[in-house]
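>>> Here you go, sequence then predicted model.
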Amino acid sequence: MFSGGIKPPRVARLLGVTRKSACEWHRAWLKNGKAALVSKGAAGTGCKLTDEQLTRLEAYLDEGALAHGWNDQRWTAARVTVLIAERLHVSYTERGVAYLLKRLGRSFQVPAHRAVRRDDEQVADWERRVWPALKAPGRPGTPGSSSPTSPARA
């Protein structure tokens, strides 16, 4: 765009960036040409864990939270943060752990397995006997009206 004579403010509008960014790009382009505008890659630091540590983390997560001292099988971001700090001696924030787990194809919000003490027979019995009584009734069989003078309200 710059080589085509388009000014930085117009470049900013066309690309949906700030004028400041477009002006910085223009200065870099004037100084070092097109090579100055090549992407330097994603911002931020790379993964703090080595490949071996990632493999060990996956194994720890597969063992379940119970195996690592918690009282249920849920892996929360806070728990995984503690696990990484204690077992791998690497410091992560909870948000960093969330990104790491997403990159590994895992979710810290939903348990991967059923509850350890789940009794499927009791669940089925509850669904058969209790749930119908708790379930909200459906729409009435007759049409209704919001009018206070409607005969449907009588």
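Right, received. Where do you want to start?

>>> CA only for contacts and neighbour counts going forward, please
Will do.

>>> can you tell me which residues contact M1?
Contact partners of M1, counting by CA atoms under 8 Å, 6 or more residues apart in numbering, are V11.

>>> Quick one: the strands in the chain, in order.
Counting by DSSP state E, the chain has no strands to list.

>>> just so I have it, where are all the helices in it?
8-15, 19-32, 51-63, 77-83, 94-103, 120-129, 131-134 (DSSP state H).

>>> Can you name every helix or strand that the longest one contacts?
To tie it back to what came earlier, the one meant is helix 19-32. Secondary-structure packing of helix 19-32 (3 or more CA pairs under 8 Å, 6 or more residues apart in numbering; DSSP states H and E): helix 8-15.

>>> Same question for the fourth one.
For helix 77-83, the helices and strands in contact under the criterion 3+ CA pairs under 8 Å, 6+ apart are helix 94-103.

>>> can you list the residues that contact the helix it packs on?
47, 77-78, 80-81, 107-108.

>>> Take this one as well and set it beside the first:
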Amino acid sequence: MEAAEWFQSGDENLVIAHDLRASVRSVQRWRSAWSQGGPRALASKGPASLPVLSDNLFAVLERELLKGPVAHGWPDQTRTLSRIKTLIGRRFHESYTVQGVAALLKRHGWSCQVPARRAIERDEAAVAGWVKETWPDVEGPWQRSTPGSSSKTKPDSR
């Protein structure tokens, strides 16, 4: 709307662009709209795009996500953004980018979680025993360094 005042006073596009920290091309578009429709033509028309999935449709998507990836034909339980993108396309016939899916999920309170990759054969008791019994021998005694010393494993000389 500030640009409309400058258009009326006859300022050049380059000066207006510099003062408003906008591109000259944007100022040219504003001036064209202003010359055709006056200051009202410069009023905001809202966001460039609205969310494709409404809150009601997102609730349906959440129910689908809670079924898990295997229920939708994937071989494992890994839920990825690209899989969710494909699910949205299949279920709602809407197209999202992977970044758009991430923004959609974040907007509705979902967070990114990276699964811990562990072998199916992992024996938690054996791991706990190794950490308790073997690791201290491998790690060695950890001792405080003396003032002026840069080594943390050097024996204390006090």
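Now that the structure is in, tell me what you want to look at. Because the structure is predicted, anything quoted here is derived from the model rather than measured.

>>> Can you calculate the TM-score here?
In this superposition the chains share a TM-score of 0.62, using TM-score structural alignment, normalised by the length of structure 1; 140 aligned residues with a CA RMSD of 3.9 Å.

>>> and of the helices of structure 1, who's closest to W70 of structure 1?
helix 77-83 (8.6 Å; CA to CA).

>>> To G41 of structure 1, which of the helices of structure 1 lies closest?
Closest among those, using CA to CA: helix 19-32, at 15.8 Å.

>>> That closest one against structure 2, how far on average?
When structure 2 is overlaid, helix 19-32 of structure 1 sits 1.7 Å from its aligned residues on average, using mean CA distance after the TM-score superposition for structure 1.

>>> tell me the angle that helix makes with helix 8-15.
120 degrees (axes from the mean of the first three to the mean of the last three CA atoms, to 10 degrees).

>>> Neighbours of N13 of structure 2, how many?
Using other CA atoms under 10 Å, N13 of structure 2 has 20 other residues around it.

>>> what sits against it?
N13 of structure 2 neighbours (CA under 8 Å, 6+ apart): 24, 27-28.

>>> Using TSV, lay out the contacts of helix 94-103 of structure 1 together with neighbour count and distance to E94 of structure 1.
Converted to TSV, the contacts of helix 94-103 of structure 1 look like this (neighbours: other CA atoms under 10 Å; distance: CA to CA, whole Å):
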residue	neighbour count	distance to E94 of structure 1
C47	10	14
A77	21	5
A78	15	6
V80	23	8
T81	20	6
S107	17	13
F108	17	11
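
>>> Is it possible to get JSON lines of those that adds distance to I6 of structure 1?
Shown next, in JSON lines, are these (distance: CA to CA, whole Å):
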{"residue": "C47", "distance to I6 of structure 1": "39"}
{"residue": "A77", "distance to I6 of structure 1": "47"}
{"residue": "A78", "distance to I6 of structure 1": "50"}
{"residue": "V80", "distance to I6 of structure 1": "50"}
{"residue": "T81", "distance to I6 of structure 1": "49"}
{"residue": "S107", "distance to I6 of structure 1": "46"}
{"residue": "F108", "distance to I6 of structure 1": "48"}
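
>>> In structure 2, what residue corresponds to A12 of structure 1?
Counting by TM-score structural alignment, A12 of structure 1 corresponds to A17 in structure 2.

>>> how many neighbours does that match have?
17.
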